[in-house]
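Colleague: please work out how this folds:
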Amino acid sequence: MNGTEEPVLLHTVGRAAHITLNRPKALNALTHAMVRRIDEALTAWERDPAVETVVITGAGERGLCAGGDIRTIHGDARDGDGTASAAFWRDEYHLNARIARYPKPYVAVMDGIVMGGGVGVSAHGSVRVVTERSRIAMPETGIGFVPDVGGTHLLGLAPGELGTHLALTGAQIGAGDAMLCGLADHYVPSTSLRHFVDDLADLPVRDVLDRHVRISPDGELAGHREWIDTCYAADTVEEIVQRLLAHGDPAAKETAETLSAKSPTALKVTLAALRRARRLGSLENVLEQEYRVSCAALTTPDLVEGIRAQVIDKDRNPRWSPATLAEVTDADVERFFTPLGARELGLAGPDTTAEATW
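Modeller: Got it, this is the predicted structure:
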């Protein structure tokens, strides 16, 4: 295998070390081996005084990363015992937490498509750059899954109920809305990205930002805050849908129709996970919860069916089980949050509050 075929390319230029996700035909979807490779590189660079900044980008023209390799997860959930997926998530979530606490500037170039696991390797970074091409989403409810990689932590911190809206619908947002929701920090036009990245070799991050950052185009969510905050403040998914249908804003009704296509179980578990995440506090505590939820999802029919419908057969016609919100009981939801005993993620602890001080 030559260097251009490696799924993660690593190199340093001047003061900057670079991670390039290099599976452009798969929109740089993350595999377990890629997660381990990134973690190894971060270990080496953390100890290397010559490396002052870490930069992550995606190969190809379409985006940074479309998420985890869900075809592999589908096969494991359908035909295996789930241990391979659980091991992948364990290392991936540890990496997400590590990125959030990395002691050197971690610059994520969130150009193009950034979804699911792609959000996990970027939106926890200390410097998150979006462009006019950015399309950011946590679309898990559409495949019978629940936002993970720290997504419920990030979305739980978004203003009002914007995070609830994004988590349940899986809606894609652009640069302005990503900044409004706290998923990104800086806007750089895509035509300036090459110069932005090149300058990191020679200059401190703050100087490079001063040189290239521009005012972001306006997003769309701010104009929908009234109905989003009103409707999503409800205690149950059923009531959220009822409020959306009754509100009167055409966008609210359209959103109710969007939710009707998602996994009923995933919707209810996502709402519960997001509400609990707000109370859990630290990212590490939330990742512990997400790991329980993800492992539980492996044993449910909706994850296999959702990936089949969206990615394998692409008929876009999943048959959810249970098929309606009313059939999903509180006990069905609660079992996703059952502690795993010896199989817990093991991230939460007294020393998880350190922040980068660069």
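Colleague: C-alpha only now, for contacts and for neighbours.
Modeller: Will do.
Colleague: can you show me the strands along the protein?
Modeller: Along the chain, counting by DSSP state E, strands occupy 8-13, 16-21, 53-58, 63-65, 106-110, 113-115, 127-130, 135-137, 186-187.
Colleague: neighbouring contacts of stretch 181-188?
Modeller: Applying CA atoms under 8 Å, 6 or more residues apart in numbering, the external contacts of stretch 181-188 come out as 123, 127-131, 154-155, 157-159, 162-163, 175, 178-179, 209, 212-216.
Colleague: which of those fall in helices?
Modeller: Leu154, Leu155, Leu162, Gly163, Ala175, Ala178, Met179, Leu209, His212 (DSSP state H).
Colleague: quick one, what contacts the closest residue to Pro7 other than its chain neighbours?
Modeller: Nearest residue to Pro7, sequence neighbours excluded (CA to CA, 6 or more residues apart in numbering): Asn22, at 4.5 Å. Contacts for Asn22 (CA under 8 Å, 6+ apart) come out as Thr4, Glu5, Glu6, Pro7, Val8, Leu9, Asn28, Gly58, Ala59, Gly60.
Colleague: redo that, cut-off 10 Å
Modeller: Residues near Asn22 by CA atoms under 10 Å, 6 or more residues apart in numbering: 4-9, 28-30, 34, 57-60, 64-65.
Colleague: just Arg62 next, same as before
Modeller: Here Arg62 is in contact with Pro24, Lys25, Leu27, Asn28, Asp111, Gly112, Ile113, Val114, Arg133, Ser134 (CA under 10 Å, 6+ apart).
Colleague: ok, now Ser134?
Modeller: So Ser134 contacts 62-64, 109-114, 172-176, 178, 187, 190 (CA under 10 Å, 6+ apart).
Colleague: deepest of the strands of the chain, which one?
Modeller: strand 63-65 (a mean of 30; mean count of other CA atoms under 10 Å).
Colleague: now do the helices in the stretch 1-150 of the chain.
Modeller: 32-46, 70-79, 83-100, 117-120 (DSSP state H, counting those that start in this stretch).
Colleague: another sequence for comparison is provided below:
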Amino acid sequence: MSAHEDAVLAAVEGRMGRLTLNRPRALNALTHEMVRGITATLEEWERDPAVETVVITGAGERGLCAGGDIRQIHADARAGGGDASAAFWRDEYRLNARIARCPKPYVALMDGIVMGGGVGVSAHGSVRIVTERSRIAMPETGIGFVPDVGGTYLLALAPGQLGTHLALTGTTVGAADALLCGLADHFVPSHRLPELLQALATRAVTDVLPSFVGAAPPGELGAHQEWIDHCYAADTVEEIVSRLFANGAPAAKTAAESMLAKSPTALKVTLAALRKARSLGPLEAVLDQEYRVSCAALSAPDLVEGIRAQVIDKDRTPRWTPATLTEVTDDDVARFFAPLGDRELSLATGDCPQEVPW
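Modeller: Below you'll find the model as predicted:
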């Protein structure tokens, strides 16, 4: 078995098929090979009557998955024109759709860090479990990118404007707030996860869960929802920032300052993507839109610059182009949503994973 194959461990344990993301030193960041491996395994298990439940976990103690391997994306965008990244996203977004349509219970143990692509392989599942250690985020605007992997679909469905707040600021949330925003379904204490896995190997999910699920520790977003809903309902990013500063709540001021450190282009494209996602319909249609946006980002300056500043050089001082919100025009934003012709993802037109009878 190759090193790439080792990065995803697949094993059938009783009635459970268990996928383990196995790059703990990289916080289980997804590579193209990992996406292909997960997809192939799901295709096999969907048709295997011996596998009644699919479970995804992450190796190591730090989390399920910190996202895609953005170092690879940086190198590809700089040297290869982005073709490899576009191919990675094509397969990754197809996988996200397959997970959402999985005909068997798909249980995601969202313990520890779950960000970006980690949300994509977990939060579309039918049973999403968080713990007191869960730290969930879509932090893409901080690297000049836009929430993808179905993130704009999930965040657009969150109550009020909570999803807009999370998308624009990249705020990390714990278990209770993930449950509030619809990113998870159940809270299970982390120390009980090994016991839960043992139970899932022998019994159905619906029989197992009631004896493990409990109340999550208190969250924070609920107490802030009044000002979040008011501020983020504005029509433009500039107005959102203005309302946040004017609100008076310390957390609102912190959110505004956080946004002003992000890519201005990414902020405006993210807001547009979220607003459009609400009227697009199914996940597949939103993934089609996200693919257009992601591919456009490869030829824009901020993605490469954002990854450089945060991950490559780690100077944490990205030089965004344009540098301010007022300089980002409507035409600049519209370019990210332009049709791709024969390069479209086309999930919503039928080229998507088909459900398989149980």
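Colleague: any idea what the TM-score is?
Modeller: Overlay of the two chains. TM-score (TM-score structural alignment, normalised by the length of structure 1): 0.97; 358 aligned residues with a CA RMSD of 1.7 Å.
Colleague: that older thread, got a markdown table for the strands of structure 1, with distance to Phe337 of structure 1 too?
Modeller: What follows is the strands of structure 1, written out as a markdown table (distance: least, CA to CA, whole Å):
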| stretch | distance to Phe337 of structure 1 |
| --- | --- |
| strand 8-13 | 33 |
| strand 16-21 | 32 |
| strand 53-58 | 33 |
| strand 63-65 | 28 |
| strand 106-110 | 31 |
| strand 113-115 | 24 |
| strand 127-130 | 31 |
| strand 135-137 | 24 |
| strand 186-187 | 35 |
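Colleague: out of the ones you listed, the one nearest Tyr93 of structure 1 is which?
Modeller: strand 113-115 (15.1 Å; CA to CA).
Colleague: which elements pack onto the closest one?
Modeller: Counting contacts by 3 or more CA pairs under 10 Å, 6 or more residues apart in numbering; DSSP states H and E, strand 113-115 of structure 1 packs against strand 63-65, strand 135-137.
Colleague: ok, average deviation of the last one from structure 2?
Modeller: It refers to strand 135-137 of structure 1. Mean deviation of strand 135-137 of structure 1 relative to structure 2 after superposition (mean CA distance after the TM-score superposition for structure 1): 0.1 Å.
Colleague: next one: the first one
Modeller: Following the fit onto structure 2, the mean deviation recorded for strand 63-65 of structure 1 is 0.1 Å by mean CA distance after the TM-score superposition for structure 1.
Colleague: what lies in contact with that strand?
Modeller: 20-24, 26-30, 56-59, 108-122, 133-136.
Colleague: one more time with 7 Å, if that's ok
Modeller: With CA atoms under 7 Å, 6 or more residues apart in numbering as the test, strand 63-65 of structure 1 has contacts from Leu27, Asn28, Ala29, Thr57, Gly58, Met110, Asp111, Gly112, Ile113, Val114, Met115, Gly118.
Colleague: ok, the last one next?
Modeller: Counting by CA under 7 Å, 6+ apart, the neighbours of strand 135-137 of structure 1 from elsewhere in the structure are Gly112, Ile113, Val114, Met115, Gly116, Gly170, Ala171, Gln172, Ile173, Gly174.
Colleague: next, count neighbours for Arg278 of structure 2.
Modeller: Neighbours of Arg278 of structure 2 under the rule other CA atoms under 10 Å: 16.
Colleague: mind putting the ones in helices among the contacts of stretch 181-188 of structure 1 into JSON lines with distance to His74 of structure 1 and neighbour count?
Modeller: Formatted as JSON lines, those follow (distance: CA to CA, whole Å; neighbours: other CA atoms under 10 Å):
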{"residue": "Leu154", "distance to His74 of structure 1": "26", "neighbour count": "23"}
{"residue": "Leu155", "distance to His74 of structure 1": "25", "neighbour count": "24"}
{"residue": "Leu162", "distance to His74 of structure 1": "30", "neighbour count": "22"}
{"residue": "Gly163", "distance to His74 of structure 1": "27", "neighbour count": "24"}
{"residue": "Ala175", "distance to His74 of structure 1": "31", "neighbour count": "28"}
{"residue": "Ala178", "distance to His74 of structure 1": "29", "neighbour count": "26"}
{"residue": "Met179", "distance to His74 of structure 1": "32", "neighbour count": "21"}
{"residue": "Leu209", "distance to His74 of structure 1": "40", "neighbour count": "19"}
{"residue": "His212", "distance to His74 of structure 1": "41", "neighbour count": "16"}
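Colleague: trace the residue nearest to Pro7 of structure 1 over to structure 2, please.
Modeller: Here Asn22 of structure 1 is matched to Asn22 in structure 2, going by TM-score structural alignment.
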